[in-house]
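Here is a sequence with its predicted model. Questions after.
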Amino acid sequence: MAGSRSTVRNTLARLLLLSGLALHSLTAGALDTSLPAAIDLRAESEQAGRQNGPLIILFSRRDCKYCETVRRDYLLPLTTSAGYRNRVVVRQINQDSDAVLINFRGETTTHARFANSEKIKLVPVVAFYGRNGKQLAEPIIGTRLPDFYQGYLDDAIEKSASALRGR
């Protein structure tokens, strides 16, 4: 009897451990909503230009729950969508970060200083850039109405693509 209790306890312990590991993997994957951080805006805008699309930048902050919503629900899907993944380059600039950044003129700055130079006060802001830092469409400020946000994003991308084609 003592042997069977020990076997049951060991089996239960293994099942709990496995279910805990499975839950951890699921939640870890679900929580990864990061976008690539901007590193070299000049090179990243050139890459977007070669794809005939804009460099899309999410100006964000670490503590911004609205930024998380925009990142997770709208911008991350662009990076995997067949209609957009080869047309746009999506990056993030953190308004509260001292991470090094090369600006559109090839000068070294930080995420925070660049956001300040772009007059970013409130976040989230989604901005659309062409080569040399030219803004191609009006930035999307805030989260606006969730039911229409994808439409705002699609319109800004199309306006950006038209500006790049010279229309």
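Nice, thanks for sending it over. Numbers count the residues shown, from 1 in each chain.

CA atoms for contacts and neighbours, from now on please.
Noted.

list the buried ones in stretch 101-112?
Leu101, Ile102, Asn103, Phe104, Thr110, His111, Ala112 (16 or more other Cα atoms under 10 Å).

what's the answer for stretch 150-161, then?
Per 16+ other Cα under 10 Å, stretch 150-161 contains these buried residues: Leu153, Ala156, Ile157, Lys159, Ser160, Ala161.

which pair in the buried residues of stretch 101-112 spans the largest distance?
Across the buried residues of stretch 101-112, the longest distance by Cα to Cα is 15.0 Å; it joins Phe104 and Ala112.

And here is the other one:
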Amino acid sequence: MVAVKILRTHDFQRLAETARREQRLIMLLVSQVDCPYCHLIKEEVIRPMILGGDFREQILIREILMDEGERLVDFQGQETEAADFAHGYGVFVTPTLLFLGADGRELAKKMTGVNTIEMYYYYVDQSIREALKKLPGKHS
């Protein structure tokens, strides 16, 4: 099996520059180290998406851990706790998927938790398509 790593980000200002320049959506997985459902989503949905090249030219897939002590730079360039950053988006449960524009705005409703893993990719696909329609500079 091919090892596929989901890139973690600690600098949203830099990520936003890339997203803006390449006119891409940011799909952000908010997870925790010991979250079994986070691992399930990574193995069953996100890694296969990366391997299959799904939306390769349209989205940037990244992950943050909201475990204690994790720090990052937000969209405004301020250093903050990853948990505080996530809470700013109303994230209190992991896994949560956020669909963000380069300005940090949510472009589709966040996906919280896992109801049915068999249907999860379908819902991710729908959310990505909805968000891409709202992405500045993109006309679908």
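Received, thanks. Not measured: the values here are computed from a predicted model.

What would you report as the TM-score here?
After superposition, the two chains reach a TM-score (TM-score structural alignment, normalised by the length of structure 2) of 0.85; 138 aligned residues with a Cα RMSD of 2.2 Å.

from the buried residues of stretch 101-112 of structure 1, which is closest to Arg50 of structure 1?
Using Cα to Cα, the buried residues of stretch 101-112 of structure 1 come closest to Arg50 of structure 1 at Phe104, 15.9 Å.

Identify the residue of structure 2 aligned to that closest one.
Aligning on TM-score structural alignment places Phe104 of structure 1 opposite Phe75 in structure 2.

again, but for Ala48 of structure 1
Match for Ala48 of structure 1 (TM-score structural alignment): Ala19.

Hmm, that match is touching Ile26, no?
Yes - between Ala19 of structure 2 and Ile26 there is a contact under Cα atoms under 8 Å: 6.9 Å.

For these two, indicate the residue with more neighbours.
Neighbour count, other Cα atoms under 10 Å: between Ala19 of structure 2 and Ile26, Ile26 has more, with 28 against 21.

which residues does that one contact?
Ala19, Ile59, Leu60, Ile61, Arg62, Leu98, Phe99, Leu100, Gly101, Ala102 (Cα atoms under 8 Å, 6 or more residues apart in numbering).

again, but for Gln135 of structure 1
Ala127, Phe128, Tyr129 are the contacts of Gln135 of structure 1 under Cα under 8 Å, 6+ apart.

Next one: it from Leu12 of structure 1, what distance?
59 Å (Cα to Cα, to the nearest Å).

Can you name the element that comes right after the helix or strand hosting Gly49 of structure 1?
Following DSSP states H and E, one finds Gly49 of structure 1 within helix 41-50. On the C-terminal side of helix 41-50 of structure 1, the nearest following helix or strand under DSSP H and E is strand 55-60.
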